[in-house]
Every structure is written in structure tokens, then in C-alpha cells.
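Q: missing the sequence, but the structure's below:
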């Protein structure tokens, strides 16, 4: 029996990440090769022409799984009955702008979009926030969409997770598919902590700890962390544009694993609402290692955290608590 189409919203759909993301969704990379989709694309009025151009290209590509396209600048129309929402649209930090200015712009965007999702989306909608500051944008969205379960609002740290996998694979000269269980703790910012203490690689002789395989603690505790933390900036420097292709691909990975489940014995990193696990303050959106099954995620429990790691987990949590306070100041103004 053919499956019913899933309605997937992409905000900021005429932008760089949106342009990379919508064909991936239409081709089945996000939800599987047998899952029809109806794409809802939202952007701001000045991008109307560009958005229509993207819609034309989707028609021209003749994707068999694509059963319809809604391209609009009306947030209520965009959110109507959507099952999955990928929030790519946001206000980027521009030269000379203070953090508070950026936060204030994003608070108003995410407040409006949260209200529209609250009123018009499917009740069990799954939300992924990509636009920065991703963790805090997701928190704002949660505050203003109280009927959406808190477990259904997440932010993207899978890009950082994939970057960490890529760095380890490159260092060891092994296929990236053999590396698993890295962790991104905390904020999708340069304070994040890419952690390989529990990561392993599959080899012909069985699983081997990444630390043992790399056999260079100075690199793993120094340059590796810095490269993952600063990778976005390095790509902007190289391309003169932000990392759209890898962001779109990792957004697909995030939703695919959330909906279809993580492979047995492996976990992924997702920004989720903290319940206090690993002594992280509750009430912030924090990146944890999670496993997914039956459309739900669960934080991996019982991992040992050494003293060095503890300090890094706390530092990125402190930044998120500070961001939350700043966002609430913007809300009340």
C-alpha cells in the first residue's frame, strides 16, 4: 500500500540552505525512498520571486515522491497541517551587530512562527531549528508553542556531530561509516564540546576506541576540538558563503534518525530540552547523545564524564543559560 504523503515545512526556503535542502527532501533522503512528501516552503516577501524560482525547479526535476508544493510568504498557510518543520529562516548576525540585536530580531521571528505552528500544524509536529542561535531559537519556539510537546522541539547539532566523525575518519584514513558514537555536548556555537571519549571505530578485529586508534591525545584534546568548533567559520573563509550543503545534509540525517530510528549500538547528537541529565541545568536546549526509536529520542545515560570533560560541559551550559537570560530580556521588552 502506498503511504500517505508527509507534509514538510522548510522556512527560509529560498536561501542557501533551503535551496540545498528541498531537493534532498523531495528525493527521499530525509524520510526514505518510499515516503511521498508535500513540501511547504516559507520565506519573507522580498524573496517571493526567488521562492517561485525554487518551486519551478522542483517541478522541472520531476521528483516521483513529491506530491505537492506550497510556496508562500504567509506563515499560517505555510504551517497548515505540517508534520515536520525545519526552521532554517532566521536573522543572521551582521557586521557591527551586538548579540542582543541579533537575539531581539530572532525572538520576534520565532515568536511569530511558534504561534503559527501552535495554531496550524499537526498536533504531533516534529520541529528542527537550524537558524542560529539554534539552541535558544528552539527554546523561544518552545515557549510560544506550549501545546507542542517539549520532546518534539529540537535543534541541529548533527552538523557538528558529522564534522567530528569526518575529522576522525580523515585522521585515521578510514571510511566515515566505520566511526560512531562521537558526542557534541551543549551549544551549537564555538563553546560546544566535541567529545570522542566514548567513540569507537569498527575494524576487522572488532570495535576499537577512537582514543586508542588515533593514539594522539594532544591532537584529540586540542586541534580536533578547535577544528570542529571553528569549522563553520573556516568554510565561510574558504567559500565566502556559509556551509549550506553540509547543513542541509545533516538536517536530513537528524530528521531521518528521529523518525526512522538510530542504528543499533550507535547514538547521534541532538539539541534537546534538558531534563537535568549529566548535571546540565534543566530548562535549556542542550546537545546530548541520544538514541531514537518509534519516532522518539532518549538521552544516552550512564556515560562516564572525566574532570576535563566536566568543565567543558559546564562552560557550554553556562553560555546557554546566559543566552536564555538575554532572550527573555528581549521577550519582555
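A: Received it, and whenever you're ready, just let me know what you need. Since we're looking at a predicted model, the values are computed, not measured.
Q: C-alpha from now on. contacts and neighbour counts both.
A: OK.
Q: OK, contacts around residue 180?
A: By Cα atoms under 8 Å, 6 or more residues apart in numbering, the residues touching residue 180 are 165, 199, 200, 201, 266, 267.
Q: try 7 Å
A: Taking Cα atoms under 7 Å, 6 or more residues apart in numbering as the definition of contact, the neighbours of residue 180 are 199, 200, 201, 266.
Q: neighbour-wise, which of these leads?
A: Ranked by neighbour count under the definition other Cα atoms under 10 Å, the contacts of residue 180 are headed by residue 201 with 24 neighbours.
Q: now the helices for the protein?
A: Taking DSSP state H to define them, one finds helices in the chain at 16-26, 48-61, 75-79, 99-120, 134-143, 158-172, 210-214, 217-221, 223-239, 244-260, 307-332.
Q: could you identify which of those helices is most buried?
A: Ranked by mean neighbour count, these are led by helix 134-143 with a mean of 26 (mean count of other Cα atoms under 10 Å).
Q: how much space separates residue 275 from residue 14?
A: According to Cα to Cα, to the nearest Å, residue 275 and residue 14 sit 35 Å apart.
Q: got it, and residue 247?
A: 15 Å.
Q: now residue 254
A: Shown here: residue 254 relative to residue 14, a distance of 21 Å by Cα to Cα.
Q: one more: residue 58?
A: According to Cα to Cα, residue 58 and residue 14 sit 12 Å apart.
Q: rewinding a little: and residue 275 and residue 14? which has more neighbours close in?
A: A side-by-side neighbour count of residue 275 and residue 14, using other Cα under 10 Å, places residue 14 first with 26 against 15.
Q: ok, that one - contacts?
A: By Cα under 7 Å, 6+ apart, residue 14 lies in contact with 43, 47, 50, 51, 54.
Q: and here's the other structure:
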């Protein structure tokens, strides 16, 4: 084992579901080399997938072994959620039935609701009380809510949904438009649902140009683009990638998962906020109880919603539209699970 790796700290147990799938294939190496917990923290990977995928999952286990990663303290592959989530410090719920051609969002929810109910029950029973849960499988926000509602002994603040991919996409589009590198752009916001109703908002964002930080909307003085093609591009980016690749966006999704978990655990840089789908307490007039994407800062392993940002009329309309969709999804989920 490399000298820089400390043997004194207990390894962190990270569970990844859908572990034989293509997002996990891009993700697992990054977790195992320290991209989430840092270069001195060993990890144990618990890999969960359905029984028919166990042979493929064993191939993933062999590859992880063959990577010879100093931080990887162990790997366990299973089809049993209670084994997978046992003693978990982090649970990344990637596995879900994918949306097929002709499928409505409600059909997707019907297919996945019982999966996330079962996983919520298992997390409630065997995971650490401090477990950090990130739901990736779509519809991610409502699947996260279902998981939360069935893990009644865990704090609501333990649950999140992935909108960091949309956040990263928004940053990239601004950087491309301005002609700067992505690290020059900060504080864009994704409000709401990880769906085509999400609202990518640059009103509070900044971009560094010529060594000076300026408001994005002052540098890109094109409201028609900011309210039109920019929003549409971010909202529909996943579909555009599927159309081009004939496969979903696994590489960028895996990067976004790492970014989300790293910042949640390690903290966000001073003066910067990121987007996370988290439990609404009613801030910004968003109905309480939804898993809704807000701007957040992170410190000492906890997130805090950035409050008090001024909201203009255009933004309010967009934020309400995506909240309304989440309310509708919650009602559908309740009907499905009570049937």
C-alpha cells in the first residue's frame, strides 16, 4: 500500500446500486481512487444489482481488483439490499428501470417506485444513521422522496437527488458562450426537478473575464438566449446525447455524482454554491416535503440552502412550474404505492 494512505482510519463503506450498469462502470474507479473522500481515506465498495446481473458484476469486481488501487480496502457484490446497505456511510442509488421509447414519466415512476421503497426500508434497517444518500435513477427527485419516506428513522437531510449534472451542463454552456474555461464560471443554479421542467438560472452567477468577476447576465447581454436556447439546451441535453451516442450520458453523470458527493462531504469553496436536490422546508415558497433542487453550500458534511436570493417574475414562474410537476409526481407515487 502506498505510503500516503493511512491505515488508522476505518474504511468508508460506499454502496452503489445498478453496479453492473454503464454509469457505475464510469463511477466506481473514481470512488475507489479517492475522488470523493480524498487521497488518505480507504473505502469498501458494496455493489448492488439484480440477480440476473451477478455474472457481469463479478467481472466489474475483477476489474476493480486488477486496478490495484491502494485506497480500495474491499469489494462486495450482492443482489440483497440489506447486505449492500449494511453499515453504509454513503449510498449512491443509480440502479433503476430506464425510460423506454413511448414511456410516459408516470410509467417510469410506476416501474421504479417499489424499487426505491424497498431500498428505503433496507437503508432504514441496516445503514449508518449518518449515511449520505444520493438518488440518481430517474425520476430522481421523486425516487429520492420515496426512499426518504420509507427510511423513517433517518434524518431528512441525509437524502438528495442528482441535479449536479444539470448544474455542470449549465456552467459549460455559459463558459462556451463567453469563451472562458469552466472554472471561471460559478453560482449558476438549477431549480426544481431533474426533468425538462428544471430551471437553469444565471441571475446570481458570475464569470471571470480579464481577471474580474462579473455578473453572467452582464457579460452575456442577450436575454433572448438566456431565457431561450440556454435553458432549452440544458433541459434537453440528456436526450441530445442519447440521440448522438445511442447511449445515455454515463461519463458526465459519473463525474456529477463524484462532484455532488465530494462537495457534500468535503465542503464547497468559499463564496460558491452548487445545486442539489434536497428536502424542501418551504423556502422560496416551494411546497414543503418535496425533493427540490436548490442552491446550497456545504461544510463539515452538511448542506445549507442559500436563502434570500432575489427572485424575478420570470424565475418565479419557472420555479413554480417545476414545483408543480414534483407535486404531481408525489401524488402519482402515493397512488402507486398505496394500490
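A: Now that the structure is in, tell me what you want to look at. Keep in mind it's a predicted model, so treat the numbers as computed, not measured.
Q: list the TM-score for the superposed pair.
A: Once superposed, the chains reach a TM-score of 0.98 (TM-score structural alignment, normalised by the length of the first structure), with 333 aligned residues with a Cα RMSD of 1.0 Å.
Q: sorry, back to before: need the helices of the first structure in TSV with distance to residue 184 of the first structure, can you?
A: Shown next, in TSV, are those (distance: least, Cα to Cα, whole Å):
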stretch	distance to residue 184 of the first structure
helix 16-26	21
helix 48-61	33
helix 75-79	30
helix 99-120	23
helix 134-143	13
helix 158-172	6
helix 210-214	15
helix 217-221	14
helix 223-239	10
helix 244-260	13
helix 307-332	10
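Q: out of those, flag the one nearest residue 294 of the first structure.
A: Put simply, out of the helices of the first structure the one that sits nearest residue 294 of the first structure is helix 244-260, at 6.9 Å, with distance taken as Cα to Cα.
Q: which secondary structure elements does that closest one contact?
A: Contact partners of helix 244-260 of the first structure among helices and strands, from 3 or more Cα pairs under 7 Å, 6 or more residues apart in numbering; DSSP states H and E: helix 16-26, helix 158-172, strand 285-293.
Q: so which residues make contact with the first one?
A: In this case it means helix 16-26 of the first structure. Around helix 16-26 of the first structure, the neighbours that count as contacts under Cα under 7 Å, 6+ apart are 10, 12-13, 30, 37, 63, 65-66, 88, 244-245, 247-248.
Q: make it 8 Å
A: In this structure, residues lying in contact with helix 16-26 of the first structure by Cα under 8 Å, 6+ apart are 10-13, 30-31, 37, 39, 54, 58, 63, 65-66, 88, 243-245, 247-249, 252.
Q: how about the shortest one?
A: The contact list for strand 285-293 of the first structure (Cα under 8 Å, 6+ apart) reads 135-136, 138-139, 154-155, 157, 183-188, 257-262, 266-274, 297-300, 317, 320.
Q: how many residues are close by the alignment partner in the second structure of residue 305 of the first structure?
A: In the second structure, residue 305 of the first structure lines up with residue 311, judged by TM-score structural alignment. Here the neighbour count serves as a burial measure; for residue 311 of the second structure (other Cα under 10 Å) it reads 13.
Q: if I look at residue 311 of the second structure, how far off is residue 117 of the second structure?
A: Distance of residue 311 of the second structure to residue 117 of the second structure, given as Cα to Cα: 35 Å.
Q: need the counterpart of residue 188 of the second structure in the first structure.
A: So, by TM-score structural alignment, residue 188 of the second structure is matched to residue 182.
Q: that match contacts residue 167, correct?
A: No. Distance between residue 182 of the first structure and residue 167: 10.8 Å, which falls outside the contact criterion (Cα atoms under 8 Å).
Q: stretch 73-90 of the first structure aligns to what range in the second structure?
A: The alignment of stretch 73-90 of the first structure onto the second structure (TM-score structural alignment) covers residues 79-96.
Q: flag every buried residue along that stretch.
A: Buried residues in stretch 79-96 of the second structure, counting neighbours by 16 or more other Cα atoms under 10 Å, are found at 79, 81-96.
Q: ok, now stretch 274-294 of the first structure?
A: Applying a neighbour-count criterion of 16+ other Cα under 10 Å, one finds 274, 278, 280-281, 284-292 buried in stretch 274-294 of the first structure.
Q: could you identify the most distant pair in those residues?
A: Taking every pair in these and measuring Cα to Cα, the maximum separation is 22.5 Å, between 281 and 292.
Q: quick revisit: nearest to residue 193 of the first structure, of the helices of the first structure?
A: Counting by Cα to Cα, residue 193 of the first structure lies closest to helix 307-332 out of those; the figure is 6.2 Å.
Q: between helix 99-120 and the closest one, find me the angle.
A: Note on geometry: by axes from the mean of the first three to the mean of the last three Cα atoms, to 10 degrees, helix 307-332 of the first structure and helix 99-120 are set 70 degrees apart in direction.
Q: for residue 194 of the first structure, find the nearest of the helices and strands packed on helix 244-260 of the first structure.
A: Nearest to residue 194 of the first structure among those is helix 158-172; the distance by Cα to Cα comes to 6.8 Å.
Q: quick one: which of the contacts of residue 14 of the first structure is nearest residue 120 of the first structure?
A: residue 43 (17.1 Å).
Q: which ones are touching the aligned partner of that closest one in the second structure?
A: With the correspondence set by TM-score structural alignment, residue 43 of the first structure lines up against residue 49 in the second structure. Each residue near residue 49 of the second structure by Cα under 8 Å, 6+ apart is listed here: 17, 18, 19, 20, 57, 77, 78, 79, 95.
Q: contacting residues around the equivalent of the third one over in the first structure?
A: It stands for residue 19 of the second structure. With TM-score structural alignment as the criterion, the equivalent of residue 19 of the second structure in the first structure is residue 13. Contact analysis of residue 13 of the first structure by Cα under 8 Å, 6+ apart lists 19, 22, 41, 42, 43, 51, 88, 89.
Q: report the contact partners of residue 48 of the second structure.
A: When contacts are counted by Cα under 8 Å, 6+ apart, residue 48 of the second structure touches 15, 16, 17, 18, 19, 77, 78, 79, 80, 81, 84.
Q: gap between the fourth one and residue 28 of the second structure?
A: Residue 18 of the second structure sits 11 Å away from residue 28 of the second structure when distances are taken as Cα to Cα.
Q: for residue 51 of the first structure, see how far away the residue mapped onto residue 161 of the second structure from the first structure is.
A: Taking TM-score structural alignment as the alignment basis, one finds that residue 161 of the second structure is matched in the first structure by residue 155. When Cα to Cα is applied, the distance between residue 155 of the first structure and residue 51 of the first structure equals 24 Å.
Q: for residue 190 of the first structure, same thing?
A: Distance of residue 190 of the first structure to residue 51 of the first structure, computed by Cα to Cα: 32 Å.
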